[in-house]
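A.B. asks: have a look at this prediction, sequence included:
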Amino acid sequence: MFKNILLFSAYMLFPIGSIMAQNNTLQWDKTFKKSDKVNVKKVSFYNRLGINIAADLYTPVNINTNQKYKALVIGGPYGAVKEQAAGVYAQAMAERGFITIAFDASYNGESGGSPHYTASPEAFAEDFSAAVDFIGTLSYVDRNKIGAIGICGSGSFVLSAAKIDSRIKAIATASMYDMGRVARNGMYDSLTDEERKKMIEATSMQRWNEYQGGEKQFQIGTPENIDENAPDIVKEFYSYYRTKRGFHPRATTAMSVISSISLMNYYPLENIDIISPRPILFIAGEKAHSRYFSEDAYKKAKEPKELIIIPNANHVDLYDRTDLIPFDKLEEFFNTNLTNKNN
């Protein structure tokens, strides 16, 4: 059954014109309600690849800029934008006294990078470090007390970043996807060697096609229309990305076919043990199709580590269901671990 549910590795081909994002001119352009306990402003900064990263900076309304605060950098799901799940987490943690940043990944949303909708695990991990660069220079941030949260695909990228950036003192993931594993093996490791070879062959030929002026092709994580026969996983993502609940015009969930294949060479859990003694918190839904990614990552990580399973939650519930996302636990985790003893 799941051989055809290869989200993020099955190739759904669309011309570029059908997935171009629209402009959003609303003053509050998020998919969630604005808190009166938090101030938000747009900021930008460059990563080491020279890509301008667009971000939203969240601060408590009662901030004292003469003090030093703990800070968090937050990356959202693969193909999503900062106005969605990453912003939900950023706002909630700012309400709890943290300085937070939700950012658009390179080649996505309002961030730079050309061509847009390019998948680059290197750039996506680098974006976390670039956010640390920026937030650590704010006068009211204690640069020795910076943590990071990665949601869905960014759960992979934040781990990659933390492996080589010791400034990230504590890491949390929510509904983590191992983006390399799912690209190589499909959901539930159901992809056969023959199917993988066919994907690689098709992508290889597409490179020549595009080099010679052919139409660019894109892999769409969540289709714009589904019917009752769609697989449950597709329905789940559709319930967030294509409905009023989580729809945002800049979140196309698209990545170019010839760049997406690069995820097959991506191994975010290799050497995850070198993050220790910095702590990692893995959060997954009890009913999440992605739960096994967090469980396997937890097994590979060294102490200190923790795995929390949220009762009755599916994968996308941990994008925006504030009644299910364990913000109390996240607050405790970062307050406990972003301390001078861990520097």
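C.D. replies: Everything's here; your move.
A.B. asks: switch to C-alpha atoms for all contacts and neighbour counts from now on
C.D. replies: Will do.
A.B. asks: can you classify the residue nearest to I168 when sequence neighbours are not counted by secondary structure?
C.D. replies: By the measure of Cα to Cα, 6 or more residues apart in numbering, the closest residue to I168 outside its immediate chain neighbours is G147, 5.2 Å from it. Three-state call for G147 (DSSP: H, G, I helix; E, B strand; the rest coil): strand.
A.B. asks: so which bits of stretch 164-175 are buried?
C.D. replies: Neighbour-count burial for stretch 164-175 flags D165, R167, I168, K169, A170, I171, A172, T173, A174, S175 (criterion: 16 or more other Cα atoms under 10 Å).
A.B. asks: next one: it to chain centre, how far?
C.D. replies: Relative to its parent chain, stretch 164-175 has a centroid offset of 13 Å by Cα atoms, centre = their mean, to the nearest Å.
A.B. asks: what lies in contact with that stretch?
C.D. replies: For stretch 164-175, contacts defined as Cα atoms under 8 Å, 6 or more residues apart in numbering pick out 129, 132, 143-152, 154-155, 158-159, 162, 278-285, 288, 290-291, 294, 315-316, 318, 330, 334, 337-338, 342-343.
A.B. asks: the residue nearest to I168 - how many residues pack around it?
C.D. replies: Neighbour count for G147, taken as other Cα atoms under 10 Å: 25.
A.B. asks: spit out the contact partners of it.
C.D. replies: For G147, the contacting residues are A71, L72, V73, I168, K169, A170, I171, F334, L338, by Cα under 8 Å, 6+ apart.
A.B. asks: likewise for P115?
C.D. replies: Contact partners of P115, counting by Cα under 8 Å, 6+ apart, are Y107.
A.B. asks: second one coming, line it up with the first:
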Amino acid sequence: MKKIFLFVWMGLCAIAGVQAQEQHDGLPGVPQTEAYVVTPVDTTSGVTVRKVSFLRSNQIVLVGNLFLPKNFDGSQRYPAILCIHPAGSVKEQSAGLYAYRLAENGFVTLAFDAAYAGESGGTPHWSEAPYERVEDIRYAVDYLVTLPFVDEHRIGALGLCAGGGYVIATAPTERRIRAVAGVSAADIGAANRESWLRGRTVEEQIKLLEDVSAQRTREARGAELMKVYMCPEPTEETAPSFREGYEYYRTSRAWHPRADNFYLRRSQATKMAFSAIENSYLLTQPVLLVVGDKADSEWQTTRFYQALPGKDKEVFVVAGYSHIDLYDKPGAVGPAVQKLTDFFKRTLQ
């Protein structure tokens, strides 16, 4: 029943998005953002959503869904949580599900498409640019602090998979983020340098970067930008998370028309240049890391935890579930959301 509701909810969001784009707020291609109009998503839960957009650097427009809790009162001030989607994902998938569930528990939440993804602007699309993802988060905080019903001193951030790494990379120097959480958190830089299951040698990393550089040369001379699947069709050598990722992103389980699972081949270099923990010594805010005990990415959760200097840090293990299970499986999402709710209520009080 929950799965059916999720797809109905995703469909309603998509319909609302088409309708919103028929009007503009003064910027070409920007959805309507009139004062706090709310659109019902699920009348039984009382959560409402409105389509929003905000401008970041380079005149790139970011588009999101803002979730408002039951009995929302615009004269009150609420704690707010950013929900950052995985690489290759969009706001209607796992980030939107967590945003919705946290809004059910009393938070104002925002799930938005990163630059170069989904409904957001930026060209070329399909770019996975980690340091720009960090800037997206900063501008999302800028947007939240303009809302009169958001308490600027009670803003948290949650990221899933690479989104978790992006949040951890942002929070040390973005002190408006008061609490940080990661679900199946991953450092996209480490995962691409070392490979998802680790073991990629320095020589192999250099060879990979040489191949990417050669592709950029071909593109500079007029070749079409090369796109590759984030989760290609599985083989015997495919890591469990990518095998499950194929089933999540590329089948009816969570497929979305604005998330075709491609990324630009040239993005391999920008991903390998990134580190989510390079400034982690400054991350003194409370941190919660949620991971499944069957996740093949557990080494990244351990790596994050060990890199964090603060004392208010915790790993919460969801028994019986894998990395991708935490994206949408009710048995995994339920305890994860409850733990996140308790964490954010404590740290954003």
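C.D. replies: On my side now, so go ahead. In this text the structure is predicted, and so the values were computed from the model without any measurement.
A.B. asks: drop the TM-score for these two in here.
C.D. replies: Once superposed, the chains reach a TM-score of 0.86 (TM-score structural alignment, normalised by the length of the first structure), with 311 aligned residues with a Cα RMSD of 1.9 Å.
A.B. asks: what range in the second structure matches stretch 174-189 of the first structure?
C.D. replies: Per the alignment by TM-score structural alignment, stretch 174-189 of the first structure matches residues 183-198 in the second structure.
A.B. asks: and that stretch, how far out from the chain middle?
C.D. replies: Worked out by Cα atoms, centre = their mean, stretch 183-198 of the second structure lies 15 Å from the chain centre.
A.B. asks: can you pull the buried residues of that stretch?
C.D. replies: 183-194, 196.
A.B. asks: mind checking the end-to-end distance for that stretch?
C.D. replies: This stretch, stretch 183-198 of the second structure, spans 20 Å end to end (Cα to Cα, to the nearest Å).
A.B. asks: swap in stretch 55-73 of the first structure?
C.D. replies: This stretch, stretch 55-73 of the first structure, spans 10 Å end to end (Cα to Cα).
A.B. asks: and for stretch 73-83 of the second structure?
C.D. replies: Span of stretch 73-83 of the second structure from end to end, Cα to Cα: 22 Å.
A.B. asks: could I get the buried residues of stretch 183-198 of the second structure as CSV with distance to L208 of the second structure?
C.D. replies: Converted to CSV, these look like this (distance: Cα to Cα, whole Å):
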residue, distance to L208 of the second structure
V183, 29
S184, 26
A185, 24
A186, 20
D187, 18
I188, 16
G189, 14
A190, 14
A191, 14
N192, 10
R193, 9
E194, 11
W196, 15
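A.B. asks: I'd say S275 of the second structure and N192 touch.
C.D. replies: No - using Cα atoms under 8 Å as the test, S275 of the second structure is too far from N192 to be in contact (10.4 Å).
A.B. asks: quick one on the thing from earlier: could you list which of the contacts of stretch 164-175 of the first structure belong to strands?
C.D. replies: With DSSP state E as the criterion, strands contain 143-151, 280-285 from among these.
A.B. asks: pick the one among those closest to N229 of the first structure.
C.D. replies: Of all those, G285 has the smallest distance to N229 of the first structure: 24.2 Å, by Cα to Cα.
A.B. asks: my guess is the closest one meets R291, correct?
C.D. replies: Yes - judged on Cα under 8 Å, G285 of the first structure makes contact with R291 at a distance of 6.4 Å.
A.B. asks: any common contacting residues for those two?
C.D. replies: S175, H315.
A.B. asks: more neighbours, those two?
C.D. replies: Neighbours were tallied for G285 of the first structure and for R291 using other Cα under 10 Å; the higher tally belongs to G285 (24 against 21).
A.B. asks: show me the helices in the second structure, by range?
C.D. replies: 2-20, 94-104, 130-145, 162-170, 188-194, 202-220, 240-249, 267-272, 298-307, 325-328, 330-347 (DSSP state H).
A.B. asks: got those helices as CSV, with distance to S120 of the second structure columns?
C.D. replies: Shown next, in CSV, are the helices of the second structure (distance: least, Cα to Cα, whole Å):
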stretch, distance to S120 of the second structure
helix 2-20, 12
helix 94-104, 15
helix 130-145, 11
helix 162-170, 16
helix 188-194, 21
helix 202-220, 24
helix 240-249, 19
helix 267-272, 18
helix 298-307, 29
helix 325-328, 22
helix 330-347, 27
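A.B. asks: deepest of those, which one?
C.D. replies: With neighbours defined as mean count of other Cα atoms under 10 Å, the helices of the second structure peak in mean count at helix 162-170, which reaches a mean of 29.
A.B. asks: that one vs the first structure - mean distance after superposition?
C.D. replies: Following the fit onto the first structure, the mean deviation recorded for helix 162-170 of the second structure is 0.9 Å by mean Cα distance after the TM-score superposition for the first structure.
A.B. asks: so that helix matches what in the first structure?
C.D. replies: Using TM-score structural alignment, helix 162-170 of the second structure lines up with residues 153-161 of the first structure.
A.B. asks: most centrally placed residue in the second structure?
C.D. replies: Against the mean C-alpha coordinate of the second structure, by Cα atoms, centre = their mean, the closest residue is H85 at 1.6 Å.
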